[in-house]
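Trainee: this is the structure alone, sequence omitted:
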């Protein structure tokens, strides 16, 4: 599965701690992130991530482009709802794309844990079936 990580500044430490806690599960998947978030995760874990630009510089949109092509399976986006973000329209566009393409999205620790446990149990294997069907249609 392809998993994207995004975190606002006030939530980066939480996302790093999440990645540390679930490193053994996450290490079995392709991981992506926006700039600083990915750097911090890689500095504090053994996980390797493909890093895009930082969110305000287009990283959210780069991840959104993968979602629109059905090339992302899960998005874990620890948002800071109490701090205004200058790129709020980009954030809302990313959330909308997750809904349009039925991409599982966690915006907080509780939901992220449910997704990761579901991933480990095989509850998200339907994403693999979607990829297989797309490959058949090519």
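Mentor: That came through, no problem. This structure is a prediction, so every number in the text was calculated from the model and none was measured. Numbers count the residues shown, from 1 in each chain.

Trainee: please make it C-alpha for all contacts and neighbour counts, starting now.
Mentor: Noted.

Trainee: what sits up against stretch 4-12?
Mentor: Contact with stretch 4-12 is made by 15, 31-34, 37-38, 40, 55, 60, 63, 72, 74-80, as judged by C-alpha atoms under 8 Å, 6 or more residues apart in numbering.

Trainee: residue 75 contacts residue 103, doesn't it?
Mentor: Yes: using C-alpha atoms under 8 Å, residue 75 is in contact with residue 103, at 7.2 Å.

Trainee: and the two? which has more neighbours close in?
Mentor: residue 75 (26 against 20; other C-alpha atoms under 10 Å).

Trainee: that's a strand at that one, yeah?
Mentor: Yes: per DSSP: H, G, I helix; E, B strand; the rest coil, residue 75 lies within a strand segment.

Trainee: so what's it up against?
Mentor: Going by C-alpha under 8 Å, 6+ apart, the list of residues near residue 75 reads 3, 4, 5, 6, 98, 103, 104, 105, 106.

Trainee: out of those residues, flag the one nearest to residue 27.
Mentor: Nearest to residue 27, judged by C-alpha to C-alpha, of those is residue 3 at 10.7 Å.

Trainee: one more structure, for comparison:
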């Protein structure tokens, strides 16, 4: 599966701890991330991460484009709801695309814990079946 990892500045440490804790699961999937988040995950885990621009420089939009092209399966986005983000319209657009294209999106640690356990259990096999049907 193709998984996007995004975190606002005040949540970067949390997503790094999360990916480190579940490295054994993430290593089985293709990882994508916005700039600094991806760099810090790579440094902490050694996992390969395709890095886009940072969020404010268009990284959220780049991930959104992948969603629109059916090239992303899951988005884990540790948002900071207490700090104003200068690129909030981009964040809203990304979340909208997840809804439009039925891409699972979690925005906090509690949701991510549930999602990663579901991923580990194989509950996302339907995404691969949908892609195979679309290819045929």
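Mentor: Thanks, I have the structure now. In this text, all values refer to a predicted model and were calculated from it rather than measured experimentally.

Trainee: before we move on, the earlier item: any of the contacts of stretch 4-12 of the first structure buried? List them.
Mentor: Among these, the ones that count as buried by 16 or more other C-alpha atoms under 10 Å are 15, 31-34, 37-38, 55, 60, 63, 72, 74-80.

Trainee: what about the strands in the second structure?
Mentor: For the second structure, applying DSSP state E gives strands covering 2-7, 30-33, 49-51, 74-78, 105-106.

Trainee: pipe the ones you listed into a markdown table and attach distance to residue 21 of the second structure per row.
Mentor: A markdown table is the format used below for the strands of the second structure (distance: least, C-alpha to C-alpha, whole Å):
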| stretch | distance to residue 21 of the second structure |
| --- | --- |
| strand 2-7 | 14 |
| strand 30-33 | 15 |
| strand 49-51 | 16 |
| strand 74-78 | 15 |
| strand 105-106 | 17 |
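
Trainee: out of these, the one nearest residue 126 of the second structure is which?
Mentor: strand 74-78 (12.4 Å).

Trainee: that closest one vs the first structure, mean deviation?
Mentor: Once fitted to the first structure, strand 74-78 of the second structure is off its aligned match by 0.3 Å on average (mean C-alpha distance after the TM-score superposition for the first structure).

Trainee: what's the angle from that strand to strand 2-7?
Mentor: 10 degrees (axes from the mean of the first three to the mean of the last three C-alpha atoms, to 10 degrees).

Trainee: corresponding residue for residue 135 of the first structure in the second structure?
Mentor: Using TM-score structural alignment, the partner of residue 135 of the first structure in the second structure is residue 135.

Trainee: neighbouring contacts of stretch 53-64 of the first structure?
Mentor: 4, 6, 33-36, 52, 72, 86-87, 90-91, 93-94, 97.

Trainee: hmm, try it at 6 Å
Mentor: 34, 35, 52, 87, 94 (C-alpha atoms under 6 Å, 6 or more residues apart in numbering).

Trainee: how many neighbours does the last one have?
Mentor: So that's residue 94 of the first structure. Neighbour count for residue 94 of the first structure, taken as other C-alpha under 10 Å: 22.

Trainee: contacting residues for it?
Mentor: residue 64.

Trainee: picking that back up, of all the contacts of stretch 53-64 of the first structure, which comes closest to residue 67 of the first structure?
Mentor: Out of the contacts of stretch 53-64 of the first structure, the member with the shortest distance to residue 67 of the first structure (by C-alpha to C-alpha) is residue 94, at 8.4 Å.
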